[in-house]
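Enquirer: This is a predicted model, with the sequence first.
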Amino acid sequence: MSIHKKLVLTFITFSAVLIISMAILIKWSFQRGFVDYIRQQDSQTLQEITPDLTRFYAEQNGWGPIQNDTRRFYRLLRHFAMMRDDPDATGNPPPPGKVPFHLSVFLIDPTGKLIAGRDPKSQIIEQQAITVNGNVVGYFGLGERHRPPNRHDKRFADQQGKQLALITLLALLLSLLFAWPVAKFLVKRIQRLVSQVRHLSQGQYDHQIKVRGGDEFATLAQHLNDLANTLKQTEQSRRKLVADVSHELRTPLATLRAQLEAIEDGVHQYNDDTHARLHNQVMRLHNLVDDLYQLSLSDLGALQYRKQDCELDVLILNAVQASLPAFDQAGIELTLDDELPDRSTVFADPQRITQLFSNLLQNSLQYTDTPGKTRVRCQREGNRYLVEFEDTAPGVSDSQLPQLFDRLYRAESSRNRDHGGAGLGLNLCKNIVQAHQGSIEIHNSRLGGIRVSVHLPVST
């Protein structure tokens, strides 16, 4: 069954249950109210006829003419009713008709003995005392109904029931006429979303849905559009990564091939310089492949982290001391400003944090002109530790700063394939920091280069 039919069926079922329930409640309320209405009418008639019975008793000096004569008693009641409804007809006898009461009527003496009408026994609804010259001469009242409403009442009730049934059917028909286009409209919006998902599954990421309204469907459509943009960017990044990696691999391989062919052709002799050039290209390949392997493990979540409480100042000091010989050889001054308090504990993997600091120091070493300076500063800021790596020229433009974390990206001022890396180190650093619930940012340095800020949470 299609979703359109399911929605229509759902609307109809809900409407039918609601309408039928309302019809039953209305019918019950009408029947109960109709009976109460009849009783109120009878009670009013009872109060209006009681004075007539009082006058009748006074004129007849008793109940003799109607005592034990129920039919004459009812005719008398009809006569009183006609005189009340039509005062001009006092001279004519009232036409035959029904008793102006819908319940049992009785007339009893002061002792409770039945004079006329139906014996109420204990089923007395209401009664009025008949008083003559200050003495109670009887009681006129209404007893419980011993029969259903008369044919006029029943006809009225049946007519109301039929009208209610007709209204119920009409409401069901209107709900169907309403449910069909509404369900079609909703299904049409769902079909647009399904079509967008189909485009995404086929790799058509440029296709967008027109977002209309502010309901959940519009929100879902906007999310699908965002997903299409994300998938498009991911696909572009994947293609760019493949192209950049192949290009990075071709450069050292081409250099190695040219050097080996030159040696084979006798153009160059294999000496220490040739050995150094070959070794450099092999190390570039090794570093590139190792960085790609580390990034792939990080992306898959397979990069292992053995976290423990460790002293952050010790990790920073060890990384700086290990890098000092390379900085001294390159003619770049490396300084450490340790402003951390005693027992600066972080819950981290000491090996990965050391790898993080070493990568940032190596990045500064590779992309800082000689003579230059690199300064490492660390301090505590609230519930976080701040570690900054700041170096001298060359710097990068503000527009290029956010792209430095992209894989295989290098700014124009530092694209030196003989001295620079492959552009994967900062991306790996970002993954390590995020795995420790920290953050990393890059800004321009006051020294003329760049400033990398690492925030790590304080161990609790």
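Expert: On my side now, so go ahead.
Enquirer: Could you use CA atoms for every contact and neighbour count after this?
Expert: Fine.
Enquirer: Return the distance of the residue sitting nearest the centre point of the chain relative to Phe185.
Expert: What sits nearest the mean C-alpha location of the chain, by CA atoms, centre = their mean, is Glu216, with 8.0 Å. Distance, Glu216 to Phe185, by CA to CA, to the nearest Å: 14 Å.
Enquirer: With Ile20 instead?
Expert: 27 Å.
Enquirer: Who has more neighbours out of these two?
Expert: Neighbours per residue (other CA atoms under 10 Å) separate Ile20 from Phe185, with Ile20 holding more: 16 against 13.
Enquirer: this is the other structure I want to compare:
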Amino acid sequence: MLQTLRSKILFYLLLISMIGILLVSFFIQWGFEASFKSYLDRNREKKIERVIVEIEKDYKKNGHFTSDPVFNLLHEHAMTDQLYFQLFDRFGRLQMDSSKIRGMLNSLGLTEPVTIGEEWHTKSYTLKVDQTVIGKLVAIYPEGLIDDEHTFLQTIQLYIYGAVCLTIVLAILFSMLFSKKLTLGLKKLSFAANELQQHNLSVRIPLVGLPTEVKDLAISFNNLAESLAKEEMLRKQFTGDLAHELRTPLTTLRSQIEAYQDGVWEPTHERLQQSHEELMRLVRLVNELEKLLAAENPQIRLEKIELEAGSVLAALWDMFLPVFNEKGVHLDIVEPGEEEMFFADKDRLVQILSNVLNNALKYTVEGKNVRISVLTNEEGYVGFQIVDEGSGIAEDDIPHIFERFYRGDKSRDRKTGGVGIGLSIVKALMDAHQGMVKVKSTVNIGTSITLWFPREIKN
């Protein structure tokens, strides 16, 4: 019992609704009955006061008690309100008694007979004229409600009970609808999660009609499913690209070796050199994969030390100036105006900057420029910005350039000898440093890559 979320929500909604309805109905009924009885008591007191005023006025006018019009007033209250009076003079002698009318009405069947145990209440009032006591008036009336009053109160109670029953029915209906609507999104999420577990990566949760909290959860799930689908696509693409990268040199080597074996080719120095180049291409590919796996290893240990950006630029100048001069590309290094200190693993830093500079050199033609400078920001980072005047990257390709083997131009890396892993290594190492990579590029104009390193070691 109460195993599902919907049953629990439904139970507690109904429990709270029932408690609220019962408490409200109790207080309404109790408050109305008390207010109604208070109203009847005040109304009775007003009637008694009216009788007293009429008796005192009549006595003052005539000098003694007269039967008209006082008795008519007492008779009226006895007939309509079951309010009876006994009038005594100052010597205690009974002058008028309307209580006898009840017995007469009972004998005629005009009122209900007196029930056993019925209680009557009496209350005495002193009569005065000009501060002189002229007698006493005793009011007699039944405890509780009389016939019409009791009927009226029962009618009101019946309406309250009807309203309570209707409210309970509505509470049940709306609780069922609300619990169903609230759990509908969770059921959709559960179904989609099961589909995702069955490797249905195309499953998505419709967002229409979901509560805000569940909608946020559904959006997160859809983003997760989309990310998994993208990762699956990249995995398949990586497998295909890797097989392609391996197949090309292996096919070439196979054909060359078979040619040597069949005596078609003589193993001359030039042909052996070609075979060696294909073999080295395989070696480079394996080495790059090993570097990528090492960079993406979550257990990678970085030996972070405090470095100065200017000295890093000087080391890059000595390292890369010969290869830039050999290709005829101008390397421009902008020294920082003051010392800029940051923390990084020196060997990994050189690996990161070397990969980016090698890429800039590959895609920058002779006579063009590559510039590297140091930037700072107010968020506690020091950046190395490498700007080239190369072929640039299409806007649609920029989000994917850090993926393994990704090529916007499928033939571009082959022409330059790359295997499409260098920037993947850069991204993995930057993540290990808790740094950031920002890329801007325009086709046929150039590319700007900024590598941000933290000034302090982060936990």
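Expert: The structure has been received and is ready for your questions. Nothing here was measured: the structure is a model prediction, and the numbers come from that model.
Enquirer: Put one on top of the other, what's the TM-score?
Expert: After superposition, the two chains reach a TM-score of 0.74 (TM-score structural alignment, normalised by the length of structure 2), with 416 aligned residues with a CA RMSD of 4.1 Å.
Enquirer: Under the alignment, what does Ile124 of structure 1 map to in structure 2?
Expert: In structure 2, no residue is paired with Ile124 of structure 1 according to TM-score structural alignment.
Enquirer: Please look at Ile124 of structure 1 and Arg145 and confirm they touch.
Expert: No. Counting by CA atoms under 8 Å, Ile124 of structure 1 sits too far from Arg145 to count as a contact (10.0 Å).
Enquirer: what about the helices in structure 2?
Expert: Remark: helices assigned in structure 2 by DSSP state H are 5-62, 70-80, 100-108, 147-197, 212-262, 269-296, 309-327, 346-362, 412-416, 422-432.
Enquirer: With Gly420 of structure 2 as the reference, measure out to Asp413 of structure 2.
Expert: To Gly420 of structure 2, Asp413 of structure 2 is 7 Å away according to CA to CA.
Enquirer: overlap in contacts of those two?
Expert: Taking CA atoms under 8 Å, 6 or more residues apart in numbering as the criterion, Asp413 of structure 2 and Gly420 both touch Arg407.
Enquirer: Looking at those two, which one has more neighbours?
Expert: Gly420 (21 against 18).
Enquirer: which one in structure 1 is aligned with that one?
Expert: Correspondence of Gly420 of structure 2 to structure 1, assessed by TM-score structural alignment: Gly423.
Enquirer: Spatially nearest residue to that match (excluding sequence neighbours)?
Expert: Leu408 (4.1 Å; CA to CA, 6 or more residues apart in numbering).
Enquirer: coming back round to it: so what's the match of Gly420 of structure 2 up against?
Expert: For Gly423 of structure 1, the contact set (CA under 8 Å, 6+ apart) comprises Asp406, Arg407, Leu408, Tyr409, Arg410.
Enquirer: Grab the nearest non-local neighbour of Ile160 of structure 2.
Expert: In space, Ile160 of structure 2 is closest to Ser25, 6.9 Å off (CA to CA, 6+ apart).
Enquirer: quick one, what contacts the residue nearest to Ile332 of structure 1 when sequence neighbours are not counted?
Expert: Closest residue to Ile332 of structure 1 apart from its sequence neighbours, by CA to CA, 6+ apart: Gly372 at 4.7 Å. Taking CA under 8 Å, 6+ apart as the criterion, Gly372 of structure 1 is in contact with Gly331, Ile332, Glu333, Asp391, Thr392, Ala393.
Enquirer: out of the residues you listed, which is most surrounded?
Expert: Counting neighbours by other CA under 10 Å, Asp391 comes out on top of the contacts of Gly372 of structure 1 with 30 neighbours.
Enquirer: Can you give me the distance of that one to Asp337 of structure 1?
Expert: Distance, Asp391 of structure 1 to Asp337 of structure 1, by CA to CA: 14 Å.
Enquirer: cool, Arg239 of structure 1 as well?
Expert: 42 Å.
Enquirer: so what corresponds to the residue nearest to Ile160 of structure 2 in structure 1?
Expert: Taking TM-score structural alignment, Ser25 of structure 2 has Ala23 as its aligned residue in structure 1.
Enquirer: since we're on its match, how many residues are nearby?
Expert: Neighbour count for Ala23 of structure 1, taken as other CA under 10 Å: 17.
Enquirer: Quick one: residues contacting it.
Expert: For Ala23 of structure 1, the contacting residues are Leu164, Ala165, Thr168, by CA under 8 Å, 6+ apart.
Enquirer: Reformat those as a markdown table; add distance to Asn280 of structure 1 and neighbour count.
Expert: Formatted as a markdown table, the contacts of Ala23 of structure 1 follow (distance: CA to CA, whole Å; neighbours: other CA atoms under 10 Å):
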| residue | distance to Asn280 of structure 1 | neighbour count |
| --- | --- | --- |
| Leu164 | 95 | 16 |
| Ala165 | 94 | 16 |
| Thr168 | 90 | 17 |
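Enquirer: which of the residues you listed lies closest to Glu441 of structure 1?
Expert: Of all these, Glu441 of structure 1 sits closest to Thr168, with 68.3 Å by CA to CA.
Enquirer: From Leu169 of structure 1, how far out is the nearest residue to that closest one once chain neighbours are set aside?
Expert: In this structure, Thr168 of structure 1 finds its nearest non-sequential neighbour in Ile19, 6.4 Å apart by CA to CA, 6+ apart. Distance, Ile19 of structure 1 to Leu169 of structure 1, by CA to CA: 9 Å.
Enquirer: neighbour-wise, which of the two wins?
Expert: Ile19 (18 against 15).
Enquirer: Having no further points to raise, I will conclude here.
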